[in-house]
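Peer 1: got a predicted model here, sequence first, then my questions.
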Amino acid sequence: MKSSTFILLCIFSFSLVHGQWIKEKGSGYSKISGWSLLADEHFTDQGKIDPNATRGLFISSIYLQYGLSKNVNFIAYLPLWVKNYQYAQISKTNGNTYEPRQVFNGLGDINLGMEYGLKTSGKWVLSSTLTLGLPSGKAVAGSDGSFQTGDGEFNQLIQLNAGSGFSIGGQNLYLKSYLGLNNRTKGFSDEVHTYFETGSQFLENNLLILGRLHWTKPLYNGTLDASNSNGTIFANNIESLVIGFETAINLGEQWGLSVAITHPISGKVIYRAQSYSGGIFFNF
């Protein structure tokens, strides 16, 4: 998904931060994930809640973060399989199918980025990130064109990241945040992203539990009309405030499993539904 939609998986579940710090040269982190969303409601462009035909999205992806040097990390998000689908619409009065089930499968929008570690300021660790959203997905698909796997635009997301560790009652925790500006093309409005994440480790640091909050705010400087979009995560002028929780457990020295859930608190032009994700991660 484009960097905006990648964060939108944010929006629904994937986090651009992943609870990780800058990786040392030659070390890395990877994650193979599945992410799922099923929605029969959406937020309108006025922030109200309207019903829609039951639509679903499933994404299988690989995330990679690798240390190229002491201060530079390479980041890649590869949505290798995106399934965009809609349940059949069946009349409750006569049982007839008036709209058949539709499914479209394809590659999603790939994201490639670089993160640069800035000097530490007191207890805070600072870094900056540039992420390029490549239009590798299908922007128009299905009978009405809305079963796309990408948005068809090239964008650039610039972030300033900050992280710190602290202790409450003898329990060590961390806090990470970023402020980002997503420059979008082809008539899409630019976006401001604000993100906060906090968590702590348990069971001799083998279990991580975290919570996150992500706000996406469009600048409404695009030309595409989004007033008739029934949700989706590819529309223009998407606005959302999303809360999420994730837990990850180490099952070996270099690998483990994670599961996550997110819920949109409020929004505009976005599905109103929880998303679920799970994956296997590796440290190397």
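Peer 2: Received, thanks.
Peer 1: please count neighbours and contacts with C-alpha atoms only from this point.
Peer 2: Fine.
Peer 1: just give the nearest non-adjacent residue to residue 85, would you?
Peer 2: Sequence neighbours aside, residue 103 is the residue nearest to residue 85 in space, at 4.2 Å (criterion: Cα to Cα, 6 or more residues apart in numbering).
Peer 1: I'd guessed that neighbour sits against residue 142; true?
Peer 2: Yes: counting by Cα atoms under 8 Å, residue 103 sits close enough to residue 142 to count as a contact (7.4 Å).
Peer 1: could you point out which element follows the helix or strand encompassing the residue nearest to residue 85?
Peer 2: Counting by DSSP states H and E, the element that carries residue 103 is strand 102-106. Note on strand 102-106: by DSSP H and E, the next helix or strand toward the C-terminus is strand 111-117.
Peer 1: tell me which residues in the helix or strand following that next one are buried?
Peer 2: Going down the chain from strand 111-117, the next helix or strand is strand 124-133, by DSSP H and E. Within strand 124-133, the residues that count as buried by 16 or more other Cα atoms under 10 Å are 125-133.
Peer 1: pull the residues that contact whatever helix or strand comes next after strand 124-133.
Peer 2: Reading on from strand 124-133 to the C-terminus, the next helix or strand found by DSSP H and E is strand 155-168. Counting contacts by Cα atoms under 8 Å, 6 or more residues apart in numbering, the residues outside strand 155-168 that touch it are 2-4, 123-134, 172-185.
Peer 1: okay, one more to line up with it:
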Amino acid sequence: MMTTRSITRYARVLVLGLGSCLFLFNSPVLAQSGWTKEKGEGFYQLSFQSFQSSDYYTLGGELLNTNKFSQQSLVFYGEYGLTDRFTIIANLPLQTWNGFETTETVSGLGDLRLEFKHSLLKKYLPLSISVAPEIPIGRANNFAQSTVNDFEEINLPSGDGEFNVWTTLASSFALPNAPFYGSIFAAYNFRTEYEEVSFSDQIAIGAEVGYKVANLVWVNARLNGLNSVDDVLVATDFVRGDGTEYTSYSFGASFPAYKDFHLNLNYRNFADFIYSRRNLYSAGTWSIGILYQRKPNEK
């Protein structure tokens, strides 16, 4: 029988978008569920993600072939149960490396996302609400020099420079006699501004199912969508993700490694099932991570 502490969750960083200029946006679709941790229970993961693409979708949805862009990130993700109904979550890109084929690679700390999650219903149909401010501690301006023309440079920030807040409502279920679970969520991102440029708010939706194979390996599949509240018709200068829309799908697996340590593998890509791709680079993202789960009775 599956328990809440046997469900593994993942964090990941998204890609950059490029209009007439470059946009950086944080991942709004971290794994969401209706469960909260038990008091004293912890979940901690260190993961590495890699992405590269030359396929860029404009604000109007047109596909352009550009100079290849690549991004790698080392990300810490953690959850801790302060009480049985209240969990605090942190997501922090410890280092993000960005670069084009014709530029140097620049790196920096990313923005910190702190999520405060409260259980509304816990026993029969788990339901939670969370509030997650994203604190702009990353490098909002991080210029990479061209390797072709030494007088040219492009801003490849590791943080978006903007304070914003995600509010998420999520629900989950687990079958009582089979290692199978499912979750759905809806979220609203209240955005502010960066250097006097205001951004459109966003809406995210998502669903996830998971199954434990041979009572050993957890596998999962996710479908997520992101949509802008307002129509963004003009790409501003070096601002972050304004007008970005997409549908994404992902597949993951978690393998036991040693005692309470597990190995996580994940693949994510984009499509047009729900929302068409706009203002982003589109390609597959691979990630590998090591996670540790601390049970409440551990000292």
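Peer 2: Structure's in. What do you need? Here the structure is a predicted model, which means the values were calculated and not measured.
Peer 1: one step back: what range does the strand holding residue 103 of structure 1 cover in structure 2?
Peer 2: Aligned by TM-score structural alignment, strand 102-106 of structure 1 corresponds to residues 104-108 of structure 2.
Peer 1: coming back round to it: out of residue 103 and residue 142 of structure 1, which sits in the more crowded spot?
Peer 2: When residue 103 of structure 1 is set against residue 142 and neighbours are counted by other Cα atoms under 10 Å, the residue ahead is residue 103, at 17 against 14.
Peer 1: now the more buried one: how far from residue 143 of structure 1?
Peer 2: Counting by Cα to Cα, to the nearest Å, the separation of residue 103 of structure 1 from residue 143 of structure 1 is 10 Å.
Peer 1: please pull up the equivalent of residue 163 of structure 2 in structure 1.
Peer 2: Residue 163 of structure 2 maps onto residue 154 in structure 1, with residues paired by TM-score structural alignment.
Peer 1: please look at residue 158 of structure 2 and residue 142 and confirm they touch.
Peer 2: Yes: between residue 158 of structure 2 and residue 142 there is a contact under Cα under 8 Å: 7.3 Å.
Peer 1: so what sits against both of these two?
Peer 2: 107-108.
Peer 1: which of these two has more neighbours?
Peer 2: The neighbour comparison of residue 158 of structure 2 against residue 142 (other Cα under 10 Å) goes to residue 158, with 31 against 18.
Peer 1: how big's the offset between the longest strand seen in structure 1 and structure 2?
Peer 2: For structure 1, the longest strand by residue count, based on DSSP state E, is strand 49-67. Once fitted to structure 2, strand 49-67 of structure 1 is off its aligned match by 0.6 Å on average (mean Cα distance after the TM-score superposition for structure 1).
Peer 1: where in structure 2 does the helix or strand just after that strand fall?
Peer 2: Using DSSP H and E, the helix or strand that directly follows strand 49-67 of structure 1 along the chain is strand 72-86. Aligned using TM-score structural alignment, strand 72-86 of structure 1 spans residues 86-100 in structure 2.
Peer 1: if we can go back for a sec, buried ones in the longest strand of structure 1?
Peer 2: For strand 49-67 of structure 1, a neighbour-count test (16+ other Cα under 10 Å) marks 49, 55-67 as buried.
Peer 1: ok so, going back, how distant is the match of strand 72-86 of structure 1 from the center of its chain?
Peer 2: 9 Å (Cα atoms, centre = their mean, to the nearest Å).
Peer 1: repeat that for stretch 173-184 of structure 1.
Peer 2: Averaging C-alpha coordinates over stretch 173-184 of structure 1 and over its chain gives two centres that are 12 Å apart (Cα atoms, centre = their mean).
Peer 1: how about stretch 43-63 of structure 1?
Peer 2: For stretch 43-63 of structure 1, the distance between its averaged C-alpha position and the chain's averaged C-alpha position is 13 Å (Cα atoms, centre = their mean).
Peer 1: what range in structure 2 matches that stretch?
Peer 2: Mapped onto structure 2 using TM-score structural alignment, stretch 43-63 of structure 1 covers residues 57-77.
Peer 1: residue 184 of structure 1 matches what in structure 2?
Peer 2: Across the alignment, which pairs residues by TM-score structural alignment, residue 184 of structure 1 is matched by residue 191 of structure 2.
Peer 1: from residue 219 of structure 2, how far off is that match?
Peer 2: Per Cα to Cα, residue 191 of structure 2 is found 33 Å from residue 219 of structure 2.
Peer 1: same question, residue 36 of structure 2
Peer 2: For residue 36 of structure 2, the distance to residue 219 of structure 2 under the criterion Cα to Cα works out to 20 Å.
Peer 1: of the two, who's got more company?
Peer 2: Set side by side, residue 36 of structure 2 and residue 219 give different neighbour counts by other Cα under 10 Å, the larger being at residue 36 (29 against 20).
Peer 1: which one in structure 1 is aligned with the more buried one?
Peer 2: Structural alignment places residue 36 of structure 2 opposite residue 22 in structure 1 (criterion: TM-score structural alignment).
Peer 1: wait, its match sits on residue 117?
Peer 2: Yes: using Cα under 8 Å, residue 22 of structure 1 is in contact with residue 117, at 6.7 Å.
Peer 1: list residues touching both of those two?
Peer 2: 71-72.
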